[in-house]
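Trainee: Sequence first, predicted model second:
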Amino acid sequence: MLTSFLLLSAVSAQEPARDLEACIEGVVFEANGIAPIGEEIRVQLGPNSTTTDSFGAYSICGDPGEATVVWTRDSGEVIGSLQVRLVEGVALEILVQEKGGQGAFDVSGVEAAEESTEISEGLQDLPMAIIRGLVTDLSGRPLANAQVLVRGQSARANTDSSGQFELEAAQGVVELGVILEGYANRFVPDLILGEAGLSDVRVELPEAGLSLAVFTVTAPRIVGGTADLLEERQQSSGVSDVLGAEQMSRSGDSDAAGALKRVTGLSVVGGRYVYVRGLGERYSASLLNGSLLPSPEPERRVVPLDLFPTSLLESVVIQKTFSPDMPAEFGGGVVGLRTRTIPKEAFIKLGLSTGYVHNSTFQSGPMGFEGSRDWLGFGASERALPQSVSDAIFDRPLEESDMFSNRGYSAEELEALGESMPNTWAVGEGTALPKIGVSMVTGKSWERGESRFGALASGLWGQDWDASEYVKNYYLVGLGDEMELAHAYDFTELERDIRLAGALSLGFAYGDAHDISSTTLINRSSTATSRIYQGFNRDVATDIRVSRIRWVERMLFYNQLRGSHEFEGLGGLTLDWRGAYAQASRLEPDRREYRYDYEEAADAWYLSDRPEGNSIFYSTLGDELWDSAVDLKLPFKLPQSESESWAKAGFAISDRSRGVDTRRLKYMHKGERSGLFEVLSSPVEDIFVPENIGSDGFQFEEVTRQTDNYSASQDTWAAYGMSNFEAGNRLGFMTGVRLESSAQAVQTFELFNPDQQPVSALLETVDTLPAAVATIRIGPSEQLDRQQLRLGYGRTVSRPDFRELSPATFNDVTGGRQIFGNPELGRALIDNVDLRWEFYPEPGESLSAAFFYKHFDSPIESIVVVSAQHSVTYQNADSAQTAGVEFEWRRSLGMVAPKLQDWFASGNVALMRSVVVLSDNSGIQSSNERPLEGQSPYVVNLNVGYEDPEGEKGITLLYNVAGPRITEVGALGAPDYVVQPVHRLDMVGFFEFGPGLKLGLKAKNLLDWPNVTKMGSEVVSEIHDGWSAGLSLSWKG
């Protein structure tokens, strides 16, 4: 075992020596920098011996002269030995730190001992000066009881409760050493100490678990690192989980949605929507740097988290216990995204990545119109309506006028407009190319006096291709409740995703008390999809073939200005404020869809004259949000308590508005030519040509529905008060209350019909929401920071989405059943109880077990009602309950064998069960008592990995599975649609070489487990995503 010895100082004879003996003092540390807990180390100096105390400290004296000091474990294992020269009246201070691995111990401390002794003896006549300074951790938190020493001198001091220290040392060039249990030793060399002294020395200590060598911090604690975030979770006043940049990098996930499936009790639906503890998307909220976010989804307020690349994020915190400073629509939890912070040192990082997907890359698939700027994600302009059509539909519907109304246009005008539409109907063949991505991030900070300014900029571009083939079956309940096949289709699809994102952060700080920063983020995600499905349709008793060409652009713009100010003259009062403006948009221009039916007698396909025979679709969505908040926090101490308590109060205001504009156009079968077989059996691009467009063939008209367009708003204000009490060292209490008012309004309106009143819905609520959390620290008094128990309660709400409040009937513009809302919906109340035990054996390691229970009063659930298409609407159910347990662990495998010190194992398991009870008159769904939609009964994540001490290479194996979940409620005796478990195995590795170069390897979905959806025992769909391999190269300078 390699053992390193660190000689800090030789104490001169000016310090009273023990009867003029020669002495040695010091501390024994493990490899991670923490003194052995619960194990005494025997120290032998000649015939004399002693043992270390509970902090690993020792002191032993002997006769002057050459001597050997030996450190031994209780088991008899010799940690190491060192020969030193002891000088009468001088005490040497030697720190011993183990390091994993085999080899001889380091004896370089012999020369240092002799040199240090000579220096000490020569300092007696030098003038003295004062050194003052501050010791903090890397986050800036002051550290008390740290030892500060001067190399080669007797000067030493301990930091006070505010991290301050003061000591007197001989003038000249000095080196400070700082020691604190649980943190890595830190040394500050080459300080010039003159007659005026030094008054602004600041020393930051990284956690001991991240210090891997003496004198050099080779892997310092970084913001977003595992140890950093585990400490944040440990010190939080509620139940939370954390995911840092380090973990996201190890898992190889490219966006926040993919990374979050690794978190305890979280599952991701559709690749973008996060379910916390199995609860649907309505039961979670998303924040960016503490501010609310708008949504680009037309039928949802939820934020799709695939919009956020992990390269732009520093960390994600999932808070599972409600606290009064969180939004009332807390539900299962809040996902808090944090963008990267400004670095302390200038850097630039460039990245390039590529990837291959089995059964997709280099495979062919259908491809529609391709614009010249699609590769940048700006394809909407080339798919825009012609100016003549855009002007025509601005104030009038595109329909044929008559003698009784001035609405619409003449047949000749409609023909001209129809002929002006671009002929982009054809679906050809394309090839799925390899994935590719480029990224850049750079930052720098400047200091002038007490002022600091910094900037961080990042950007990325990437595109993914996916070619797929799969089968979908549709069933009906037949005689004897047997499932009968209604439709069976074979799908071929080619999808291209383009992502373009950029972020800019600016920060200014004055001293340690004032900090102002701004964050601007622009994130674009564009998708081109061409799809063809073909198969038997029971309604027409023949095969049909449906083709669709689609382009969707989603964008999120976010700008936030925030600040924090501490006023020492007001008892340490802290003022935090933030203001944000965000805008989300979704643009879907020129979606084309058409259908051919097979005519068996003629052995030919012909264009269908049914309503879905052909369509052109345009839709835009804009969602705006203003969000602001102010918090005041005042620290205080309770009598007979050394720990700091605090009281906090604040208010928040948000104003959200949304508008959706949708237009549907179609070439109607009007005249004789629209019924000619030779026309209808032609390719679609040869049908909609000028000679076939007009009143004698296909007439261009508008078929926009009266429920396609709506506007909505939500105004929210809240005030809260809360306090965190530290009653001694073992007990902590957080308690408080939030008062929140909300007013939601939705108007669904028919275009150009002044006689038709808009369909309106309004929901106004005021709620008082209490919360409380008790934290009990367990164990011996010197280890209270290692183990704790939390018990929490909170009341939260769940409010309807905008469209759920409108009684107007609509079809989800993204596809699906016919839906109409319910203006009588009320908000749901949720009572949440959490109990969690946490144990932190070492920095960067944790064990936890948790139980949670939620009771829903009037939860909002979807029901199926009688109609031609079995429409879906919404109703407040009587009640619902969900409960579960969660287990999580992260440990070094060094506890199994010392050779495995650099290997780690982590994972989490969540087991959940829920039941929702609907009233007996709640529609025609097959069951009025079932699990909550979207909840999986279990979620499992298992990880094992290796990372060398220098952080230059590593590999991680990751396994994930989520249990079956309901995606759509069955009706009239038909079973529910249930997505089956998908077992995923991923492997991610990296290797650093050369100056700043890093090679990344990624293999995902190695099992290629099929994505299967079932109705009872019948398979509805089965899709193989294919395994993938990726390669990335980055440089940091």
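Mentor: That came through, no problem. Residues are numbered from 1 along each chain as shown.

Trainee: From now on I want contacts and neighbour counts done on CA atoms only, so please keep to that.
Mentor: OK.

Trainee: mind checking which helix or strand Gly418 is in?
Mentor: helix 411-420 (DSSP states H and E).

Trainee: What are the contacting residues of the helix or strand that comes right after that helix?
Mentor: Remark: after helix 411-420, the chain's next helix or strand is strand 428-431, criterion DSSP H and E. Contacts to strand 428-431, defined as Cα atoms under 8 Å, 6 or more residues apart in numbering, come from residues Thr361, Phe362, Gln363, Ser364, Gly365, Pro366, Met367, Gly368, Ala467, Leu494.

Trainee: Compare those residues and tell me which is most surrounded.
Mentor: Comparing the contacts of strand 428-431 by number of neighbours (other Cα atoms under 10 Å), Ala467 comes first, having 27 neighbours.

Trainee: Which secondary structure state does it sit in?
Mentor: Of the three states, Ala467 takes strand according to DSSP: H, G, I helix; E, B strand; the rest coil.

Trainee: now the contacts of strand 428-431 in CSV, with secondary structure and distance to Ile516?
Mentor: Converted to CSV, the contacts of strand 428-431 look like this (DSSP: H, G, I helix; E, B strand; the rest coil; distance: Cα to Cα, whole Å):
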residue, secondary structure, distance to Ile516
Thr361, coil, 47
Phe362, coil, 49
Gln363, coil, 51
Ser364, strand, 52
Gly365, strand, 51
Pro366, strand, 51
Met367, strand, 49
Gly368, coil, 49
Ala467, strand, 47
Leu494, strand, 46
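
Trainee: ok, and here's another one to check against it:
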Amino acid sequence: MTNCAHYRKLIAVVSFLFTATAVFAGTIKGHVYDGLTKEQLIGANVVIKHELKKVVTSLDGGFTFKGLENGTYELKISYVGYAEVDTTIVIAGAEVREFNIYLFPQGVTLSEVTKSAAKDGSTDQYAQKREQFANNIVNIVSSKTIAISPDITVANVMQRISGMSIERSSTGDGQHAIIRGMDKRYNTTLVNGIKIPSPDNRNRYVPLDIFPADLLDRIEVIKSLTPDLEGDATGGVMNLVMRSAPSHFIAEGNVGTGYSQLFLNRDFHSFKKAGVNSKSPIELSGPGVYAPVGAFPYNNLVTDASKPPINKNVNLTLGNRFLHNKLGVIIAGSYQNTYRGSNSQILQQSATVPPAPNDHIAQQPAVSDDFYREYNSRVDRSGVEAKVDYAFNKNNSISLFATHLQLNERRVRITSDTLLGGYTLPNDFIGPYAIHTKTETRSDLQSINNITLQGSNALLEGLTTDWSLTAALAKREVPDIAEFSVGQKVTPNAGTGTYTLGTLQTEDESREWIHNTDKDLAGYLNFHYKANISGKTELISFGGMYRHKERDNFDNSYILTPVNDKDSVYQKFISIPDSKFQFIPANGALGNASQNPGIYHAYENVYAAYGMLKYQLTSRFELIGGLRVENTHQNYMSSLNDALPGKSADINFMDFLPSVQGKYAFSKIKDIRFSYFRSIFRPAFADLIPFPDKSGSNDTYLVEGNPYIKHTVIDNFDVRYELFPKGLDQFMIGAFYKLINNPIEYAFAPYSTTSGNYGATPILSPQNFGTANNFGVELVFRKYFGNFGVSGNYTFTNSVINATKLYVYLTPDNTTKFTNVPDRRPLQGQSAHIGNFSLLYKSAKNKTDAQLALVYTGERINTLSQYKGFDNWEKPTTNLDFSAQHQFGKHYILYVKANNLLNTPFRLVIKQHNNAYHTKTQLPFQESTDYMTVQYDRYYASYSIGFRFKF
């Protein structure tokens, strides 16, 4: 009993103390904002004077002091570059005192508070505000987000954006973007709002890996078009906004290094670029001159195997304003040197497929070769941008922007090519007829140069104008693609399941020179008039543009035949320097330039005019509508033989492109948008001209144009609900629908338009596929919990094309029957499911950021086949990346980045029952009886470390 009495007393004392503490423990909490922009300030210092208590505002600008005794507290709130604020708070009882603090930049007076302030477009806060108040549906990524992400190129950043996936190059790096399931050809790339030409020798779309990410202020992905935007962007517009002059002096930079795990497991193969002839013999000597064999030196075919040096990444930005802030100047440069590669296995598909045994069984794919390839690339990526702007006054300004981008890849591809036979080995693999070892070296040099003069002027009361004059040049040079091959015949040993390799023989050597230029001259003129309609001030805009595009393309190749040994019908291989060649026939020394359709000149003129009205129906409901008219004139002349179709063409078409955008605001943080617009896709010149080449991203099959394709017209519908609760938190959900007339997709064709003959290797050719429907749902979210956060997006896309495919089977009387059967499939490149999810950590107090980012891309069609069920599908991929950084003092940041931590492979499959899996006709690297694997690539992880500085 005594112990129970003691326990009761103890409990009573504890309860009293707890109650007393609760009564006299108060809380002070609040948020700190920029007084001009109303954006939260992250990392502001909030100090209770005389108490030695200090906190740092979190990601939403918030702060909290708990457990405060009753009394009066003096607070000091400060942030770098802002005037300090002192305030006094009284705590009485267990109350929570909550309030907001607004800080103003130093030197700003209260009378200036109502004036617009210069905004830093590189911040997450600015990006979110721009999304919220934009005229159209847009997603924006700030340079601050890019800096702390695992990515160093724009292409890799794109995969983090809602509705976007990327296509990768042979090294595993992102190269092109697919937006909302619309293939890369349907998207447009702008720099500072101006369309730029592409260095790609076949396509309009710009290779996004040419852009170093650290040159950018932000990335804007515009998904609905207003009439003032060019109409050839169905998937979306990728506007890459470069750095602008700051409001004060800055000096920023980055130095980093890294390594690829791939080259911890094998050697890196390289060649000396000094041995590469920049021009083909016909360019040096003129047409009609036979090139001597000595004009094709072997130096660039001799490769060295070693461990590559470490990667390098440096950049520097300097900027300031002068003449009482009227003149702004910024210059930025970036250089990245990386060593990348992959290990690739490919089954080359045959152009013709054996018929099915009857009309109830699917045809089986036919393959001719098994390739094992090692890619080795040294990639040098550099960029310089400079901008000068001058503000005459608040209504008149002018700017001059220039940029140079360069992407040089020097690649060695080593291929073991097994020509498959019809017998089996003890491991049940199909035996070879021959084995070839091929070494290909190429230098791929791409550049984009752009200079733009822009101005903004007030003309009359309520009437303003903005204009742009731009000149741009994109170039690609692929000098001397050299391939040297040796081979061994294979003789099966009867009844043993083994084979014997023959003598190593020197085989044909190929050399090819490709270069092209794409020049743009363009002018834009826009007028904006603030009119009074029904007592409201509305904005009327109208204007136009003109662009002249001119393109020159050159392609010349040679085939050199080995000289037979004196006592043999072949040349025994000794070494590359000892190999001897000749031209058979002799006129092969002229190259194929005389009738090569890859040599052409083309131009395109686009005239456009538009009118647009921005009308505020109510204080909550805003409409933007108008019409854009675009006239296109295309003309080309190629070197194709006169007897073949597609030598030249003159094409004209006009499009009327209406657009309506609407926004209804439920509150300051909640709204809904809707839009309709019509857009087009113009075929690239190489889509029209039937020249075959293998210089693009798909270097397994020849790609050839089609002179009969038509341009694509698309009707687009969008709706999106948006919520911006507080800070950087956001939630968006939307839906879209696209009706596509004459979609253009690349498919396997059984024969070449140029020759009209069937070949052993199928040709990839652009084709129109009737009418397609594409619809989907997008979800975007971001939420912070103190220093931790989650962000992500998910896109479901469903597209349908109703087309026909070829199905071949044997009739009961053993006759081959060719039929066209219906085929219902999604768009090429469209994944039904795309998802991003990131775990975030951001501590303003500890000055540490970290991000674990996962990207999921669902299966999608990579290449179309003319045969039923033979389309090549990419298997789903899950990529995991990590990045972290820590700031030391005020000026220095140490960072680490790691990519492809899961070593996610790239796989292409044919969704047919696989008769070549665990059978007597088994093929290599097969995974299942449910599908045939035709390509399996591994890239492995890559790592980088470095530091940034900012003054």
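Mentor: Ah, there it is. What you see is a predicted model; the values in this text were computed from it and never measured.

Trainee: Superposing both, give me the TM-score.
Mentor: Scored by TM-score structural alignment, normalised by the length of structure 2, the superposition of the two chains gives a TM-score of 0.79; 819 aligned residues with a Cα RMSD of 3.6 Å.

Trainee: Give me the neighbour count for the aligned residue in structure 2 for Trp465 of structure 1.
Mentor: Counting by TM-score structural alignment, Trp465 of structure 1 lines up with Tyr339 in structure 2. Residues near Tyr339 of structure 2, counting by other Cα under 10 Å, number 25.

Trainee: if I pick Tyr339 of structure 2, what's in contact with it?
Mentor: Applying Cα under 8 Å, 6+ apart to Tyr339 of structure 2 gives the contacts Tyr259, Ser260, Pro308, Pro309, Ile310, Asn311, Asn376, Ser377, Arg378, Val379.

Trainee: residues touching Phe788 of structure 2, list them.
Mentor: Phe788 of structure 2 makes contact with Leu839, Leu840, Tyr841, Lys842 under the criterion Cα under 8 Å, 6+ apart.

Trainee: Likewise for Asn553 of structure 2?
Mentor: Asn201, Ile514, His515, Asn516, Thr517, Gly598, Ile599, Tyr600, His601.

Trainee: nearest to Arg243 of structure 2, of those?
Mentor: Of all the contacts of Asn553 of structure 2, Arg243 of structure 2 sits closest to Thr517, with 26.8 Å by Cα to Cα.

Trainee: For that closest one, which non-adjacent residue is spatially closest?
Mentor: Ranked by Cα to Cα, 6 or more residues apart in numbering and with sequence neighbours excluded, the top spatial neighbour of Thr517 of structure 2 is Lys475, at 4.5 Å.

Trainee: show me what contacts that neighbour?
Mentor: Counting by Cα under 8 Å, 6+ apart, Lys475 of structure 2 makes contact with Ser198, Pro199, Asp200, Leu445, Gln446, Ser447, Ile448, His515, Asn516, Thr517, Asp518.

Trainee: Alignment lookup: it to structure 1.
Mentor: Aligned against structure 1 by TM-score structural alignment, Lys475 of structure 2 finds its counterpart in Ser585.

Trainee: could you show me where the helices are in structure 1, in order?
Mentor: All helices of structure 1, identified by DSSP state H, fall at 109-121, 226-235, 245-251, 256-260, 387-392, 411-420, 677-680, 684-687.

Trainee: tell me the most buried of the ones you listed?
Mentor: helix 256-260 (a mean of 24; mean count of other Cα atoms under 10 Å).

Trainee: rewinding a little: overlap between the contacts of Tyr339 of structure 2 and structure 1?
Mentor: Checked against structure 1 using both residues aligned by TM-score structural alignment, their matches' Cα atoms under 8 Å, these keep these contacts: Pro308, Pro309, Ile310, Asn311, Asn376, Ser377, Arg378, Val379.

Trainee: From Thr117 of structure 1, how far off is the corresponding residue of structure 1 for the fifth one?
Mentor: Under the alignment (TM-score structural alignment), Asn376 of structure 2 pairs with Leu494 of structure 1. Relative to Thr117 of structure 1, Leu494 of structure 1 is positioned 76 Å away (criterion: Cα to Cα, to the nearest Å).

Trainee: and what of Phe851 of structure 1?
Mentor: On the measure of Cα to Cα, Phe851 of structure 1 and Thr117 of structure 1 end up 59 Å apart.

Trainee: same question, Arg262 of structure 1
Mentor: Going from Arg262 of structure 1 to Thr117 of structure 1 by Cα to Cα gives 55 Å.

Trainee: Equivalent analysis for Val978 of structure 1, please.
Mentor: Distance, Val978 of structure 1 to Thr117 of structure 1, using Cα to Cα: 76 Å.

Trainee: Please apply the same query to Asn921 of structure 1.
Mentor: From Asn921 of structure 1 across to Thr117 of structure 1, the span is 91 Å (Cα to Cα).

Trainee: Repeat that for Val865 of structure 1.
Mentor: Separation of Val865 of structure 1 from Thr117 of structure 1 (Cα to Cα) stands at 90 Å.

Trainee: And for Val934 of structure 2, nearest residue in space, chain neighbours not counted?
Mentor: Per Cα to Cα, 6+ apart, closest to Val934 of structure 2 is Leu347, 4.8 Å.

Trainee: do the same with Ile448 of structure 2
Mentor: Leaving aside its chain neighbours, Ile448 of structure 2 sits nearest to Ala474 (4.3 Å; criterion: Cα to Cα, 6+ apart).

Trainee: Now find how far off-centre the longest helix seen in structure 2 is within its chain.
Mentor: Across structure 2, the helix with the greatest residue count (assigned by DSSP H) is helix 2-24. Counting by Cα atoms, centre = their mean, to the nearest Å, helix 2-24 of structure 2 is centred 65 Å from the centre of its parent chain.
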